[in-house]
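fold the following and give me the result.
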Amino acid sequence: MDQIIERPFDWITIGLLVIAVILLIRSFTLSNKLKKLRKSYSQFMDGTGVEDLEHVIIHLKQRLHEQEGGHVSLKQTVQSLGETVRRKKGNVGIHRYNAFEERGNDLSFSIAVISDEKDGMVLSGIHGRDQTFIYAKPLKEGQSKYTLTPEEIEAINLALRREA
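Presented below is the predicted three-dimensional model:
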């Protein structure tokens, strides 16, 4: 028993030896994992023409930034086109009627050509036996500085119903 007490350094040496063996085993395990990781990395990077992953990530980030800029530009273009389309005078309403109740057919007409903002014009043709008169009235927000007839108002309403 005196020998065990006199030689505590033997136990410390054995403990250190066990720790060294455990660390050696752990080192081999990590070495194998690192070898597999390098193999996977080499297969992943094979054929890309890039030597490290950092350059790939930087390149992808730059391309993403360019695409975001392109997306913003396209969005602005679409909004601009939408605004242009709304301002186009593409809503048309035609109302035919008989201007003179006692004779003739529905040969008179009112045509409204307006935008979504109700800007545009109304053309009215009053057909008589010997001649036809054509009148044009500008529209701003659905109103004209000239008096609108009920037939012209009907043509405007027909044009507005087509936009819906």
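
from here on, just use CA atoms for contacts and neighbour counts.
Will do.

buried residues, the host helix or strand of residue 58. List them.
Using DSSP states H and E, residue 58 maps to helix 53-87. For helix 53-87, burial by neighbour count (16 or more other CA atoms under 10 Å) applies to residue 87.

how about stretch 132-150?
137-139, 142-143.

re the thing from before, beyond the helix holding residue 58, next helix or strand please.
strand 91-97.

now for that next one, which elements pack on it?
strand 108-114, helix 150-163 (3 or more CA pairs under 8 Å, 6 or more residues apart in numbering; DSSP states H and E).

in TSV, list the ones you listed along with distance to residue 85.
Formatted as TSV, the helices and strands packed on strand 91-97 follow (distance: least, CA to CA, whole Å):
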stretch	distance to residue 85
strand 108-114	12
helix 150-163	12
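
one more, so I can put them side by side:
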Amino acid sequence: MSFTELINDNVAYIVIGIAGFTILLFFLVIILYVKNSKLKNKYKKFMTGQSGENLESEILSRFADIDQLKKDTLDIEKEIDKIKENLTITIQKVGVVKYDAFKEMGGKLSFVLALLDKRNNGILLNSVHSSREGCYTYIKEIINGESFLELSEDEKNALEMALNSNNYMA
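Model (predicted):
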């Protein structure tokens, strides 16, 4: 069988194949036309009222805004660092113990208040209530979680409570 005989016998199949391929190409052209139209519309909308110079100035303005935002971010980060530094010396840990200073007096009107910063430095404030003589208040300094003066049992408890508290920040 020769090539021409082969073509003559299969003409119907060849025509159907070419027709199918043509239909496929037709649909592809339609899809590309629709996408191109959408792209043109977006371009027109983007360029409406803008010349090339105006568009360039708009882009430069946006870059200037970005540069200002970067500068502002750095300033804010510096301020946050200052705040964090200040927080290390603020009172962050607290312990309170109420007690009866004298056995004949009830109601636990005396107290010890421990106030510590992040580094466990601070004070113990002890207020001893005596109904006859009034109230006596004194302070003991705490450095690195320790006192150089002897502590009562209630003062030790208040200091331990503050050292173990989780009220501190950062």
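
care to give me the TM-score?
Aligned and superposed, the two chains score 0.62 in TM-score terms (TM-score structural alignment, normalised by the length of structure 1); 128 aligned residues with a CA RMSD of 2.9 Å.

related to what we said a few turns ago, post-alignment, the helix holding residue 58 of structure 1 versus structure 2, mean distance?
With mean CA distance after the TM-score superposition for structure 1, helix 53-87 of structure 1 departs from structure 2 by a mean of 1.9 Å once superposed.

one step back: just the closest of the buried residues of stretch 132-150 of structure 1 to residue 3 of structure 1, please.
The shortest gap between residue 3 of structure 1 and any of these belongs to residue 142, at 114.2 Å (CA to CA).

wait, doesn't residue 162 of structure 1 sit right on residue 91?
Yes - with contact defined as CA atoms under 8 Å, residue 162 of structure 1 reaches residue 91; the gap is 6.5 Å.

ok, these two, which is more surrounded?
Shown here are residue 162 of structure 1 and residue 91; by other CA atoms under 10 Å, residue 91 has more neighbours (21 against 11).

measure that one to residue 15 of structure 1 for me?
Noted for residue 91 of structure 1: a distance of 93 Å to residue 15 of structure 1, by CA to CA, to the nearest Å.

ok, now residue 44 of structure 1?
Residue 44 of structure 1 is 43 Å from residue 15 of structure 1, by CA to CA.

for residue 138 of structure 1, same thing?
For residue 138 of structure 1, the distance to residue 15 of structure 1 - CA to CA - is 102 Å.

ok, residue 33 of structure 1 next?
The value you get for residue 33 of structure 1 to residue 15 of structure 1, if CA to CA is used, is 27 Å.

residue 120 of structure 1 now?
97 Å.

show me which of the two is the more surrounded one.
Ranked by neighbour count (other CA under 10 Å), residue 120 of structure 1 and residue 15 place residue 120 first, with 25 against 12.

list the residues that contact the alignment partner in structure 2 of the more buried one.
Alignment note (TM-score structural alignment): residue 120 of structure 1 maps to residue 122 of structure 2. Residue 122 of structure 2 makes contacts with 91, 114-116, 141-143, as judged by CA atoms under 8 Å, 6 or more residues apart in numbering.

hmm, try it at 10 Å
Residue 122 of structure 2 makes contact with 89-94, 114-116, 139-147 under the criterion CA atoms under 10 Å, 6 or more residues apart in numbering.

and what of residue 13 of structure 1?
residue 19.

which residue in structure 2 lines up with it?
Checking with TM-score structural alignment, residue 13 of structure 1 has no match.

what distance do you get for residue 13 of structure 1 to residue 19 of structure 1?
From residue 13 of structure 1 to residue 19 of structure 1 the distance is 10 Å (CA to CA).

which element is residue 141 of structure 2 on?
Applying DSSP H and E, one finds residue 141 of structure 2 within strand 134-142.

which other helices and strands does that strand contact?
Applying 3 or more CA pairs under 10 Å, 6 or more residues apart in numbering; DSSP states H and E, one finds that strand 134-142 of structure 2 contacts strand 110-116, strand 122-130.
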